[in-house]
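Peer 1: sequence plus the predicted model coming up.
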Amino acid sequence: MNMDTPARIFVVEDHAYMKEMLREFLSLEEDMEVCDTADSGEDALQHLDEASPDFVLVDLSLPGVSGLDFIATLRASRPELPCAILSGHGERRYAEQALAAGARGYVLKGDPDELPNAIRQMLRGERYLSQALQY
């Protein structure tokens, strides 16, 4: 990835307020931009190619296809595209399921300052788990 241009983040989030907050928050980072958003996994799959993201941030609880199923589908079709779950579910089993599905990380909602650094770490090829999920 070229660090001279901002990383293109695709946000899959069904709550309009949360989606807009993520767009505004991530756009404050000089090295990131939200290239597109989707309300569902199905919607995201239709817009992925034209958005050409560097990273996909996926809500765990989506209408229709779950965030985990979306990530498994994404891994099958675009194995090189890193993605992570952003969720309010703090149970470790969800994080384990996300990693097993092919997510590079699992970030808990609630500490926005954590998100940009988590995304940077995952863009470097590292795995990321929110502090509360580590032991």
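Peer 2: Perfect, thanks for sending it.

Peer 1: C-alpha only now, for contacts and for neighbours.
Peer 2: Will do.

Peer 1: what about stretch 21-33, start to end distance?
Peer 2: The straight-line separation of the ends of stretch 21-33 (Cα to Cα, to the nearest Å) is 13 Å.

Peer 1: show me where the protein has its helices.
Peer 2: 16-27, 41-51, 67-77, 92-101, 114-123 (DSSP state H).

Peer 1: try this one next to it:
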Amino acid sequence: MDLRVVSRRVGIAAAVVTVVALVAPYAVITGPEYTSQLAAYYASGVVGWGGIALFALLSAVVIASVERGNVDPGTLAGVAVVLGLATTASAASWALAVEPSPVFRDHLWLVWHARAVVALSVPVPLAAAVYARELLS
């Protein structure tokens, strides 16, 4: 088993899964009465959901393009680690800033959604760090 290949795939997959989990309430919760509540839910935190999605997708792109040879692989591997950490840190700040609203009463799973996004984002910097270590050693 090549740890470099596995960590690369895990990092990309974890970043994509983080974004999919992040936007899941938009696909599941419908109704005009929830529109403003979901908007407030996603706007919580320092960077909101847009920052989390941006950092996660950038992490996936950077991890995927490390071995393309356009930029020094060591530099890109380091950037991937930093972007992974930014993804998890922004997800954690968002989860801490979310305030319950009436939408939580009707959709109890939403109480755990922000924490699940944080948990799903944790493998991104870990896989990027393992990938960087394997690339540089």
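Peer 2: Ah, there it is. All values reported here derive from a predicted model rather than from experimental measurement.

Peer 1: drop the TM-score for these two in here.
Peer 2: Overlay of the two chains. TM-score (TM-score structural alignment, normalised by the length of the first structure): 0.27; 64 aligned residues with a Cα RMSD of 5.0 Å.

Peer 1: returning to that earlier point: so of the helices of the first structure, which one's packed in deepest?
Peer 2: helix 67-77 (a mean of 20; mean count of other Cα atoms under 10 Å).

Peer 1: relative to helix 92-101, how tilted is it?
Peer 2: 20 degrees (axes from the mean of the first three to the mean of the last three Cα atoms, to 10 degrees).

Peer 1: got the angle for helix 67-77 of the first structure vs helix 41-51?
Peer 2: Using the same axes, to 10 degrees: helix 67-77 of the first structure against helix 41-51 is 40 degrees.

Peer 1: please convert the helices of the first structure to a markdown table, extending it with distance to Leu57 of the first structure.
Peer 2: A markdown table is the format used below for the helices of the first structure (distance: least, Cα to Cα, whole Å):
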| stretch | distance to Leu57 of the first structure |
| --- | --- |
| helix 16-27 | 10 |
| helix 41-51 | 11 |
| helix 67-77 | 10 |
| helix 92-101 | 12 |
| helix 114-123 | 9 |
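
Peer 1: so Gly51 of the second structure touches Ser90, yeah?
Peer 2: Yes - if you go by Cα atoms under 8 Å, Gly51 of the second structure and Ser90 touch, sitting 7.1 Å apart.

Peer 1: show me which of those two is the more surrounded one.
Peer 2: Neighbours of Gly51 of the second structure and Ser90, each counted by other Cα atoms under 10 Å, are more numerous for Ser90; the result is 25 against 17.

Peer 1: assign a three-state SS to that one, would you?
Peer 2: helix (DSSP: H, G, I helix; E, B strand; the rest coil).

Peer 1: surely it is in contact with Gly50?
Peer 2: No - the pair Ser90 of the second structure / Gly50 is not scored as a contact, 10.0 Å apart, by Cα under 8 Å.

Peer 1: that older thread, Cys35 of the first structure is nearest to which of the helices of the first structure?
Peer 2: In terms of Cα to Cα, the element of the helices of the first structure nearest to Cys35 of the first structure is helix 41-51, at 6.0 Å.

Peer 1: who are the packing partners of that closest one?
Peer 2: strand 7-12, strand 32-38, helix 67-77 (3 or more Cα pairs under 8 Å, 6 or more residues apart in numbering; DSSP states H and E).
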